[in-house]
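*Asks:* model the structure of this input:
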Amino acid sequence: MKIAVDAMGGDYAPQEVVKGIEQARDRYADVTFDLYGQTDKVQPLIQNSERITVVDAPEVIEMGDEPVRALRRKKQSSIVLAATAVKEGRADAFFSAGNTGAVLAAGLLIIGRIKGIERPGLTTTLPVVVPGDQDQFLMLDVGANADTKPFNLYQYAVMGNYYAQNVMGLQNPRIGLLNNGTEDDKGDMVHRAAHDALAQASDLNFIGNVESRELLNGVADVVITDGFTGNAVLKNTEGTALSMLKLLKDSIMTGGLSNKMGALMLKGAFKTVQNKMDYSKYGGAVLLGVKAPVVKTHGSSKAVTIANTIGQIKTMIDQQVVPHVVDYFDAHADEMAQAKESMSQK
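*Replies:* Sure, this is the predicted structure:
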């Protein structure tokens, strides 16, 4: 399989991107990589060119660029050329740590939506902090669509169900709808209509509404939400974790000798917490609903995160997640149309 990589995207590109791709190349013997970027900056960083090809992309879409305008004006950028390679069948997946909006726009406008899916959703995995068999859960949408209709939420549940089964290896994943209460009648009209439709879906293990305070406790395997709420919850979760770690560190450093001695004794426990909250091992955010795997990782990602994300992409390709979703929506076109009509009347 071949992965098209935006070598210029990210805070530490192209150095960390190249380093991460070389680590991934050494892990996965059946994967080749096309690195799209400025050749004079990317090529000298490669230590071993085995299964790695640099494709010149003289333009760069910066983090601050307006996404759609940048795609139109910078036709020779690493994002546009890498996405185009996937569209034309010269690569199996597109990976970037660059401008999120541009990556999403490239997935939608260049690679294209799967027939029958109205709005692809951006999904990510987050850790479960309580002890047990479950160590992570899936959430979507986390930023692709600020405005969402009930039917979009219904389709997110279908796509999330497939991803959880085939990539995360979960049997009959529990699907929850993020809401401001667990009662069936909670939320606005959009969430009520989505709840009713999901409750009637016989092929989904829908467990009802879930609250944000229970997400990290493993209340569901797949959490469905609109992109505005999902993005806010994601950033709040990340920010709270970082703030708590900083507060703990400051308390230790300013608390005198006894606090420092206690911290030394609890060093192993602190390391366990740090590892549990380390997003780098969970890979990147996946744009579900487009015709090929499109995966975006955090702009501050370094080599280890990039290598782990390549493993995530490889699993998606191996398990044929996109073809499975295509087949499902083809086979259930009439059912989807009926569900949409039912929800539009509420």
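
*Asks:* switch to C-alpha atoms for all contacts and neighbour counts from now on
*Replies:* Fine.

*Asks:* all helices of the stretch 151-300 of the chain, in order?
*Replies:* Secondary structure of the stretch 151-300 of the chain by DSSP state H, counting those that start in this stretch: the helices cover 189-199, 227-254, 257-265, 267-276.

*Asks:* show me what the second one packs onto, helices and strands only.
*Replies:* Packed against helix 227-254 by the contact rule (3 or more C-alpha pairs under 8 Å, 6 or more residues apart in numbering; DSSP states H and E) you find strand 136-140, helix 257-265.

*Asks:* V42 against V17, yeah?
*Replies:* No. Using C-alpha atoms under 8 Å as the test, V42 is too far from V17 to be in contact (9.3 Å).

*Asks:* tell me which of those two has more neighbours.
*Replies:* V17 (30 against 21; other C-alpha atoms under 10 Å).

*Asks:* what packs against the helix or strand harbouring the more buried one?
*Replies:* V17 is located in helix 15-27, with elements delineated by DSSP states H and E. On a contact count with 3+ C-alpha pairs under 8 Å, 6+ apart, helix 15-27 meets helix 303-318.

*Asks:* rewinding a little: between helix 15-27 and the following helix or strand past the helix holding V17, find me the angle.
*Replies:* Per DSSP H and E, the first helix or strand lying C-terminal to helix 15-27 is strand 32-37. With axes from the mean of the first three to the mean of the last three C-alpha atoms, to 10 degrees defining the directions, strand 32-37 sits at 170 degrees from helix 15-27.

*Asks:* for whichever helix or strand comes after strand 32-37, buried residues please.
*Replies:* Counting by DSSP H and E, the element after strand 32-37 in chain order, helix or strand, is helix 39-42. For helix 39-42, a neighbour-count test (16 or more other C-alpha atoms under 10 Å) marks V42 as buried.

*Asks:* and if you look at stretch 180-191?
*Replies:* So stretch 180-191, judged by 16+ other C-alpha under 10 Å, has buried residues 182, 187, 190-191.

*Asks:* could you also give me the structure for this second sequence? I'd like to compare it with the first:
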Amino acid sequence: MIKIAVDAMGGDFAPEEIVKGVEAARDRYDDLTFLLFGTENQVKPLIQNMDRLTLIGTTEEIEMGEEPVKAMKNKPNSSLVRAAQAVKDGQADAFFSAGNTGAILAASIFIIGRIRGVERPALASAFPCFGGGHDEFVFMDLGANAENKPSHLYQYGILGSFYAESVMGIKNPRVRLLNNGGEEDKGDEVHKAAHQLMKDTDAFNFLGNVESREIMDGTADVVVADGFSGNATLKAIEGTALTMMDQLKQSIKGSGIRGMLGALLLKPALRSLKHKLDFNENGGAVVLGVKAPVVKTHGSAKANAVANSMGQIKRMVQENLVGKTTDFIKENAEQLKVKKSSK
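*Replies:* Now for the predicted structure:
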């Protein structure tokens, strides 16, 4: 059995949607068990069936707007901290939360622990694309670190390549650096320096810069970004996709009988497009570089996204992603350190 420690109080719709998602995952996957950490009088009434669920009462919550490290230290009995501690203590195999991103990262680093050789763990996610022979690419960092050094971005290229190859099955993945232009002299000093590090390395297949408008064209298998730019790009794409799908729906409704008939003919194609652009379908973002599987899903995630994230964690544990990552980092220690002086 795989045991997942769940922060039941994290997220905009917690604990209701978190509990619903956990129960859906429990019913979907017969080899998963869950430790739910949360305020007992809020969580317990929501649980329909205690099969393979254990509720552990907590008395504190870390809110979305709190300063991450301070909140983690000041609220040791919060659902987020207790869930991470359960993984550290060997009581669970993985940690899940939809809560405060910074607090999740802080708990991942300071409680669960960083893999030796990784300077800065990052949030990575499989992102949909439309071309290039693959349906998805790896996008990182998505907000774990608002500021990055060139050496961090360089390491993201290595970690992202490993994830793309070992988890997604992409051979010799193409890596690009998110920037405000394709030329290598574009961007601020951090991105110029990072570009040079990536250009000069044999550690991965670097193909240069990529602009945000191009990242879904299938020209890269790994897109590396600093956490601020990555998170802003992610939210811009999510918002645009939601707006366009809503506008398309409204246009069809307002186009009369011909539009409705056309929509019926296009329904399978439109459903496929909606499925691909629905970020709830893909689970959450993975914290790469820590000693246990950690998945953080969107703060506004509903039950379906939570359940899909549990399936994602199940695959990570079964495929021993953390163990393989640790071995990979040991084997490539010199490549990871080669540019360390350029910070």
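
*Asks:* on that earlier part again, which stretch among the helices of the stretch 151-300 of the first structure comes nearest R51 of the first structure?
*Replies:* helix 267-276 (31.4 Å; C-alpha to C-alpha).

*Asks:* mind listing what's buried along the closest one?
*Replies:* Of the residues in helix 267-276 of the first structure, those buried (16+ other C-alpha under 10 Å) are K276.

*Asks:* which one of the buried residues of stretch 180-191 of the first structure sits closest to T148 of the first structure?
*Replies:* Nearest to T148 of the first structure among these, with distances taken as C-alpha to C-alpha, is V190, at 8.0 Å.

*Asks:* got the contact list for the closest residue to the closest one other than its chain neighbours?
*Replies:* Once flanking residues are discounted, V190 of the first structure sits nearest to P150: 5.2 Å by C-alpha to C-alpha, 6 or more residues apart in numbering. P150 of the first structure makes contact with 190-191, 193-194, 343, according to C-alpha atoms under 8 Å, 6 or more residues apart in numbering.

*Asks:* got it, and A84 of the second structure?
*Replies:* 5, 95, 107-108, 111-112.

*Asks:* now M310 of the second structure
*Replies:* Per C-alpha under 8 Å, 6+ apart, neighbours of M310 of the second structure: 22, 25, 283.

*Asks:* who wins for most neighbours among those?
*Replies:* Neighbour max across the contacts of M310 of the second structure (other C-alpha under 10 Å) = V22, 28 neighbours.

*Asks:* quick one: residues contacting it.
*Replies:* Applying C-alpha under 8 Å, 6+ apart, the residues near V22 of the second structure are 34, 303, 306-307, 310.

*Asks:* what are the ranges of the strands in the stretch 101-250 of the first structure?
*Replies:* 121-127, 136-140, 174-178, 205-210, 222-224 (DSSP state E, counting those that start in this stretch).

*Asks:* now the residue nearest to V190 of the first structure: how far from S342 of the first structure?
*Replies:* Distance of P150 of the first structure to S342 of the first structure, computed by C-alpha to C-alpha, to the nearest Å: 10 Å.

*Asks:* center of the second structure - which residue?
*Replies:* Central residue of the second structure (C-alpha atoms, centre = their mean): A285, 0.9 Å from the mean position.

*Asks:* residue contacts, the residue lying closest to that one once chain neighbours are set aside?
*Replies:* Excluding the flanking residues, the one nearest A285 of the second structure by C-alpha to C-alpha, 6+ apart is S125, at 4.6 Å. By C-alpha under 8 Å, 6+ apart, S125 of the second structure lies in contact with 138-140, 142, 284-286.

*Asks:* try 10 Å
*Replies:* 136-142, 160, 163, 222, 282-288, 295-297 (C-alpha atoms under 10 Å, 6 or more residues apart in numbering).

*Asks:* ok, L108 of the first structure next?
*Replies:* With C-alpha under 10 Å, 6+ apart, L108 of the first structure has these contacts: 83, 102, 114, 119-120, 287, 289-291, 294.

*Asks:* please redo it, this time with the cut-off set to 8 Å
*Replies:* 120, 290.

*Asks:* so how far is A102 of the first structure from it?
*Replies:* Taking C-alpha to C-alpha, one finds L108 of the first structure at 10 Å from A102 of the first structure.

*Asks:* just A199 of the first structure next, same as before
*Replies:* Between A199 of the first structure and A102 of the first structure the computed distance is 35 Å (C-alpha to C-alpha).

*Asks:* so for these two, which residue has more residues nearby?
*Replies:* Per other C-alpha under 10 Å, whichever of A199 of the first structure and A102 has more neighbours is A102, with 23 against 15.

*Asks:* measure the more buried one to Q76 of the first structure for me?
*Replies:* A102 of the first structure is 14 Å from Q76 of the first structure, by C-alpha to C-alpha.

*Asks:* most distant residue from the middle of the first structure?
*Replies:* Max distance from the centre of the first structure (C-alpha atoms, centre = their mean): L257, 42.7 Å.

*Asks:* can you count the residues close to the nearest residue to G181 of the first structure once chain neighbours are set aside?
*Replies:* Spatially, and ignoring its direct neighbours in sequence, G181 of the first structure is nearest to E211 (5.8 Å; C-alpha to C-alpha, 6+ apart). Residues contacting E211 of the first structure under the criterion other C-alpha under 10 Å number 15.

*Asks:* what's the distance between E211 of the first structure and G218 of the first structure?
*Replies:* In terms of C-alpha to C-alpha, E211 of the first structure sits 11 Å off from G218 of the first structure.

*Asks:* how about P293 of the first structure?
*Replies:* 26 Å.
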